[in-house]
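> Sharing a model that was predicted from the sequence below.
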Amino acid sequence: MALLIMIFRKMMQNKWLVCSLFLGISISVALVSSMPIYSQAVLTRMLVKDLERLQGDTGQYPGALYGHMFYSDEKPEQIRSKFQRMDDYIRGEGAAGFGLPVLELNNELYALSLKMKRADDPNPLSESNMQRVTIKSYQNLEKHVELKDGRLPSPLPVDGVYEVMVTERALNHFKTVLNTEFSLEDEKLDRPVKLKVVGVFRKAAENDVYFRYGNLSDMSNSFMLPYESAKELLLEQQSLPIGGTGWHLVMDYSKMELDSIARFQSSFNAIKLELNKKVYLYQMGLESRALSTLSQYTERAEQLQTLMWALNIPLLIMLAFYMFMVANLITERQKTEIAVLRSRGAARWQIIASYFVEGVLLCGMAFAAGPFLGSVLTNVLGASSGFLEFVQRVRLPVRITEEAWEYAAITAGACLLIMMIPVIAATRISIVGHKQQLARLLKTPLWHKLFLDGIALGLSLYGLYNFRKRQADLQALGLGADDLSIDPLQFVIPALFIMGGGLLLLRLYPWLLRLVYWIGRKWWPPSLYATLIQVGRSSSQYQFLMIFLVMTIATGVFSASAARTINENTEDRISYAAGADIILDVSWVNDAPPPMMPGSAPPSVKPVTSTGKVNYLEPPFEPFRKLPGVESAAKVFVQPKADFFAGNESGSAVLMGIDTDEFGKTAWFRDGLLDHHFYDYLNLLAADTKGVLISRSLAEQKGLKAGDAIWVGWAEVTQQPFTVYGIIDYFPTFNPNPPTAGGGSSAPMLIVGHLSRIQLQLAIEPYKVWLKLEDGASVQELYDGIAESGQAVIKVANTRDSLVRAKNDPFLLALNGVLTLGFVLSIIVSFIGFLLYWVLSLKGRMLQNGILRAIGLSLKSLIGMLAAEQLLTSGVAVAIGIGVGHTASRLFVPSFQIAFNPSSLVPPFIVQFQAGDMLRIYTLTGFMLVAGLAILGFMLSRLRIHQALKLGED
């Protein structure tokens, strides 16, 4: 108890330092524990969204599971036994194993395909009056349908006749009407079975998850028996030959989380194994639409977790520096006390134990609060859409997992070790050694003695060399890489460079300071002279603070550049590949013969036109310009397999036909991709309708140059002459890179000409409509306008949707969120550490400042000395951080292009610096310095000379 009281008293004596240390520990624990929380939350949301998208694309519910068993040569009792055992298993252990709410669980029974004829047909069954039908039954079907005509069938036979209902398509298929009786007369039957169609049904709700197929296609050639009748005929009496049984299990996939994936897969495999036990492998089946989507997420979760560790490593290193700095400050203030205790006979382990208990208390509280703070940080991560940019999004499904507590415990233990390092070092020094250290202000820091700057720089440059070599190999061999498969070392290596570069410059800084002192030693005013001496003789005291600031600012600059570069290049790739905001495919009236029905014989006379090609009628274009929200519209004709002939060379290229003025106003194109502005090439082309632009790949492969003639056409279209007016490297939608894994495939080639001349001299064929939308225009209003215009639009490609989908990618969310959160936290911690250091430094020099005031130095001069000292330490550290951060960005951010598929890396990857990002960084750091100086100036203004001198006497 006495030890605890002593520890609490000691903590209260240094309450501000202890609170600062606790803050650093809490942030570290929260940050690390947020990694699994964020991974779980963002992938859970993306999983649900992917499953929703899958449902929209296929029209089938992803949370559904369908299992079925076929039967052959089994005895009736064996069939009943197998069905009952499997039914009990799926309804019990099988459904419960998924851990998801069950929306529907129904049986399906169906017979083998049987022959039938109308009951009132007196003729025996033959090919002329015979029809084939499948008798099916779905449990609880009547609860999910509505009658379009007739009535629901009776669950029991009426006068020996079983009543059925059908869909409208089935009614047409069997060419019948309601209340018609049919007789099943098949060699598989012991006796005829009579059926009567009494009702026509349709789905009661369009999006009812009960139905396995959204369009009832599995019922279009079937009679639907009530489940009670089907069970009697197929399972009990077995009057009809049973074909199989099925189970349709529908679960609420919106409640699925990341850790549900393994459970879903294991339950699926368990049901499949159970089915396989009941029947042979070829007699069973189990399917789930969600499996293909779910199988990707285990690997994605591991990749995202690795990425988050890599992103957070620079911040964790900075936090480790912060905690070590604060722990060292606490220890420095108590070194005299420690030395006295050692001289009075206290054992080292006793002193270490007291600090260990203090550390356990702080780390224990941080461990208890860390995961909850981590969940708060996760919500911040989910709201980030770019570096230091936040948007209103639906909150992530945050849940504190067991893994988060494990991470928190490990981090708290690591923080405890960092706290104990300066304590263990301090207990090795006696009272005499402590006094000797106080007298030696000039001492070489440990990292300089160990040459950590050179080691860190060497490792980072070696990593940079490996990245560039790997990138060159990928491009040379035409190999592919998964988009956004970022190597964790891409963030670790720059952190080493930042640390090494900062340490190296700080090693050189004292020499620069001496040079400045020597140059102006005859002219410096007393205040600046004293400041230069103070900083020069005590440079080791400022090392921790300066390293801290260097890493913070440099990491912020690098983070801003990395996030901005990846975001901008991702958006550029999508916009370039699309070409415009909206791309429309429009149906054109033509004289092409209708497509043949499957199984039909080809026509005896082949329809041809005089030219042997299809003729098209161009639809009106003006309505597209008048659609709501449209700023400009352009016609873009693309013939992917155009033939060309130039000199002695020929080949195949992509032919693009445009109207230069409309195209320039509508298309998206990044500046700097061509030797001249994009508009200059369009203006050059506009001068002559015979002119064309060709890609550099075509010019180099075929030896063409400006002024050469080139003949262009395509299948069924006679080639016509054009003149090369310019050579371009890039053009909207054109990818000049050879396909990946092509094994020496030649690069694609492009020819751009006037649409008017192509239509006049070659052929009029369908073109795409490109639309550029006004800022803030509603896409929904555009869709409504298209529907009202009556234009036969058959396909719409929305680039904005693709951009939104890219921004919601969990890897980009993590990248933007972690970099933003890391920088904000580092600025907060830096401000606290910066202010804490200078407040303690000022208090430690109270006697010195009091003497300076007593001998006549004005308060203004004293504040000037403090400002100069801050400028020579904190200001220089900020400048070094900015310089190192920019250098790291220039060197290492280009290596991020290795994360993208080389064939899709169009336009080329460039490092992006945005003035707004830099302004935010400079504003935050400037505020930190100015606010710190203001607080220190206020403290100096409150200094009383007699108190300082009295303190010196004490």
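Great, that's in hand.

> hey, let's count contacts and neighbours off CA atoms from now on
Noted.

> show me where the stretch 751-900 of the chain has helices.
755-757, 779-789, 799-807, 810-844, 846-854, 859-870, 876-892 (DSSP state H, counting those that start in this stretch).

> hold the first one in mind and look at this next one:
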Amino acid sequence: MAIITMIFRKMAKNRWLQLNLWLGLTICVALFSSMPLYSHAILQRTLFKELQQLQKDQNVYPGLLRATTSVSGGRSFETTHSLIQKAERYMEDAPRRLGLDSQAFIVSRSTQSFRVLPADASDQEKREMTVSGSFRTVSDLEKRVKIIDGRLPDPKRSDGVYEALVTQKFIIDLKRDLGKELLYTNKDTGDTIRIIPVGIVESKQTTAYDQYNVDSSNSAFFIPFEQFNHDFVDQQGPLKLSVLAWQYSLDYEQMNIDHIETYLAQFKAMTTYFNTRIGIGNVEMPAKNPIATYTEKKDKLNLMLWSLYSPVMFMLAFYLYMAANLIIDRQKTEISVLRSRGASRMQIMSVFLIESVMLGVLALAAGPFIGVYFTKLLGASSGFLEFVQRASLDVALNSLAYRIAAAAVAGSIVLILIPAFLATKVTIVGHKQRMARMTKLSFWHKIGADFILMGISIYMLYRFNNQLTDLKKLALDPTSIQVDPLMFFMPAVFSLGAGLFILRIYPWFIKLVFWIGRKWWTPALYSTLLQISRSSSQYLTIKVFLIMTIATGLFSANAARTINGNMEDRIQYTTGSDIQLSVHWDNDKPPPPPPGAPQAAAPEGDTAAAAPKVVTYTEPSFITMTGLEGVDSAARVFRKDDASFAAGGQNGAATLYGIDTYDFGKVAWMRGGLLQYPLNSYLNLLASNPKAVLVSRSMAKQFKVKTGDTISAKWEGLDSADFIVYGIVDYWPGWSPLPMSGDESDPNVRLPNLIVGQLPYIQNHLALEPYEVWIKLKDGVGSKVIYDDLIKKEIPIENLVDANQLLIRSKNDPFRLAINGVMTLGFVISMLISFFGFLLFWVLTLSSRTLQFGILRAMGISFRQIIGMLLSEQLLTSAAAILFGVVIGNTVSSLFVPLFQLSFNASDQVPPFSIVRQLSDYVQLYSVVGFMLAIGLAVLGVRVSRMKITQALKLGEE
């Protein structure tokens, strides 16, 4: 009990130090616990978004589960009936086995097809009419279909006549009106079935999850469900069953990634169950493909999260070690006294262990809940330090989060106990000797940690650059190369090594400055320079900490901006403008032959290949497109990917662009620096002559084409037209200069070629063919406005690419969310712990120098001079460390950010990868650091002003 009392008193005495240590532990626990929470939440959201996108793209309800089976005719009726009953019970239990609520359940059945004839059919109709149909039914028939003429069938009719519903197409094929009797006669038994169509039906517009498609059942007689079961399922009727189907619409919003294995296992079990049990079976579940890729996504996302978190973890570990070291330094005298008076190292360590465990338990109690907040903060991030009003992530604490948090606490306790363990080795005499030798080299400099860390990081950088070179040469998918997670950790290692190296040299610089101006320095500055030069190891921790904070913050900012910027640039460049759409053109092109149909033969005696038919197109009104709601500008852009050209006696293939130069300049997107001159300069050049064209650099090199040369171009079935080369370009909106495979610098690799000319000249001298319409939207106008107007004006769209929608989809990608969220969180945490670490160090340093300041005040140095001394000390330590951090951060960004190209497909990386730096990030970083220095200096000034000289002098008499 006495030791517990002593521990509480010691913790109360150092409450501010313990509070800082607890804060670091709590943030550490929060950060570690947020990893599994974020991984789970973002994968859950991704699954939900993918299922929503599936419904949007394919018009299929994501919660659909459909089991269909034919009915084999090789069994007895009793056996088949028993199998059907078992299948009914099996499917009724499907939602429970999957753990999802059923929103709708549809059972449909049909018999074999049979030939029907009108009861009043003429002899000619009996010979020529070949209309076949089958009895079909669906549960809750009256709710699933819409009657457009007639009435519902009467299931209680007792004269042996089946009243049925038919589709409009089927009644036309039967050439009879509603109410006319139809007959089917079994040739083997002579039995006759009488049918009377009493209503015409079509698909009913119901909810997205409760729909039955009637249009696919054109040749069917729909009868009530109970009647069908009574006559064809429960009894051996005159017709055999053909197809059975059970269709569920399950609530896909309840799908949880924790039950992915259950969904896949149940799908496999259903497929196995219906495989040849009743007949040939098939099970459909549209959600299967998205959920099947979950495991791979989970592994990749977890790897990326650990990699992205690693620099922040490194910073937290450094903070905890620094805080623990400062606390132990404050207690070293007490520890050495205890050791000198006979206390064992184990007894002293037990005291610090109990303290650390108490702080760890408190951190474990609060940390996971802060981790939930961190996770929601990550989910709201749409870019680096950018937040949107996105639906919050569904976050719930789980056992895995607590297990990881407990492991983090255990590791942190070990980290905290290291300085205590080292301190217990020193006696009171050794402690006083060490205090007198503050100028000796630090342990890290003695072992050459700076050279080791820089060597490791430079070697890894060399390795990654070789991987990157191979990736570009072979145009490989980056997934084909195993990206080492150390790629994300190496910047922190390099920053630490570079920081230690600079701080190895910096004390010598301070000594040089002191020696040069030793005759002119004021007493305050003289004392400051002497203090820093003689106690360099005292300031090492805070300077390394600040360097790491600034360098890591800048790297995070530049890495996130670069990844986001290059993703967005690729989408914008590939699309070319805000919206790219193709409208249907009326033409005289013959319809394609059905699958399996023989190809039309060439006329006899025609030995030459038949020339392809030149299709004539009718151009739709372009003015209609410019007048769409929300359109700022629109341009006609003709692209022919399979054009050919002749230049300098050589022939080649090229992509031919035809544009209206003025309109194109208003809608096209082009990143600065890709062309030698601005895009509009090339457009002005092109507009000066109808025959003028721009050609790609690849074409100029391979075919020795230069400005002023004449070339000809055409495509299949046309005569060529002549053009004059007016300029050479490396890039063009929507066109990729990269080869499909191989290294573009290899002379044997065939590069794509480009020709850009004026659209009117191409249409007049070659042919009028469909072009695309590129649209630039008005500022602040969303895509929905133009979509609604296209529907309203009934414009037939064949293809539409919306850059804004692609950007939104890219921002919702789980890996991009992880990068933006974690780097934003890392930046915020780095700044936060840097602020507390800064205050902690300087407050403790000031407290330890109370005697020094008291003596200076007693010697007549004014309070203003002491503040000036503190200010100059801050400039030469903290401000210098910040400056070093900026230099190292920019260096790290230049060296390591390009490695993020390994996350992109080399064949898609157009425009080329470039490092993006944004001024606002630097402003935010410098603002936080400036605020931190100002607050720190203010706190130090207040503490110095409250210092009592007499107490300091009495302290010196001890």
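It's in. Being a predicted model, the structure only gives us computed values, none of them experimental.

> before we move on, the earlier item: tell me the most buried of the helices of the stretch 751-900 of structure 1?
Most buried of those, by mean neighbour count (mean count of other Cα atoms under 10 Å): helix 876-892, with a mean of 23.

> counting contacts, what elements does that one pack onto?
The helices and strands touching helix 876-892 of structure 1, judged by 3 or more Cα pairs under 8 Å, 6 or more residues apart in numbering; DSSP states H and E, are helix 489-519, helix 543-578.

> Just want the angle from the helix or strand that comes right after it to helix 543-578.
Sequence order places helix 915-941 as the next helix or strand after helix 876-892 of structure 1, per DSSP states H and E. Counting by axes from the mean of the first three to the mean of the last three Cα atoms, to 10 degrees, helix 915-941 of structure 1 lies at 160 degrees to helix 543-578.

> before we move on, back to that, check the helices and strands packed on helix 876-892 of structure 1 for me and report the most buried one.
helix 543-578 (a mean of 24).

> quick check: that helix aligns to which part of structure 2?
Aligned using TM-score structural alignment, helix 543-578 of structure 1 spans residues 540-575 in structure 2.

> how close does that stretch sit to structure 1?
Between stretch 540-575 of structure 2 and the corresponding residues of structure 1, superposition yields a mean separation of 0.7 Å, by mean Cα distance after the TM-score superposition for structure 1.

> follow-up on the earlier one: for Ala383 of structure 1, find the nearest of the helices and strands packed on helix 876-892 of structure 1.
Nearest of those to Ala383 of structure 1, taken as Cα to Cα: helix 543-578 at 15.1 Å.

> Can you tell me which helices and strands that closest one packs against?
helix 291-333, strand 384-386, helix 489-519, helix 799-807, helix 810-844, helix 876-892, helix 915-941.

> tilt between that helix and helix 291-333?
Going by the same axes, to 10 degrees, helix 543-578 of structure 1 makes 160 degrees with helix 291-333.

> Mind checking what helix or strand follows helix 543-578 of structure 1 in sequence?
Later in the chain than helix 543-578 of structure 1, the nearest helix or strand by DSSP H and E is strand 582-586.

> That next one - contacts with which helices or strands?
Packing partners of strand 582-586 of structure 1 (3+ Cα pairs under 8 Å, 6+ apart): strand 768-773, strand 793-798.

> do you know which of those strands lies nearest Leu905 of structure 1?
With Cα to Cα as the yardstick, what comes closest out of those is strand 793-798 (20.5 Å).

> how about that closest one: buried residues?
Of the residues in strand 793-798 of structure 1, those with enough neighbours to count as buried (16 or more other Cα atoms under 10 Å) are Asn798.

> ok so, going back, kindly reformat the helices and strands packed on helix 876-892 of structure 1 as a markdown table containing distance to Ala301 of structure 1.
Shown next, in a markdown table, are these (distance: least, Cα to Cα, whole Å):
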| stretch | distance to Ala301 of structure 1 |
| --- | --- |
| helix 489-519 | 18 |
| helix 543-578 | 20 |
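
> Map Gln227 of structure 2 across to structure 1 for me.
Matched across to structure 1, Gln227 of structure 2 falls on Ser229, judged by TM-score structural alignment.

> Can you tell me the SS state at its match?
State at Ser229 of structure 1, reduced to three classes by DSSP: H, G, I helix; E, B strand; the rest coil: helix.

> So in structure 2, which strand runs the longest?
In structure 2, with assignment by DSSP state E, the single longest strand is strand 631-647.

> what's the average distance of it to structure 1?
Per aligned residue, strand 631-647 of structure 2 averages 1.4 Å (mean Cα distance after the TM-score superposition for structure 1).

> Show me what the next helix or strand along the chain from that strand is packed up against.
For strand 631-647 of structure 2, the succeeding helix or strand toward the C-terminus, using DSSP H and E, is strand 650-659. Secondary-structure packing of strand 650-659 of structure 2 (3+ Cα pairs under 8 Å, 6+ apart): strand 631-647, strand 754-758, helix 759-765.

> Ser76 of structure 2: which of the ones you listed is closest?
With Cα to Cα as the criterion, Ser76 of structure 2 lies closest to strand 631-647 of these, at 61.4 Å.

> Okay, buried residues for that closest one please.
631-640, 643-647.

> and what of stretch 651-669 of structure 2?
653-661, 663-669.

> about what we covered before: would you mind saying which of the helices and strands packed on helix 543-578 of structure 1 lies nearest Val614 of structure 1?
Nearest to Val614 of structure 1 among those is helix 799-807; the distance by Cα to Cα comes to 31.3 Å.
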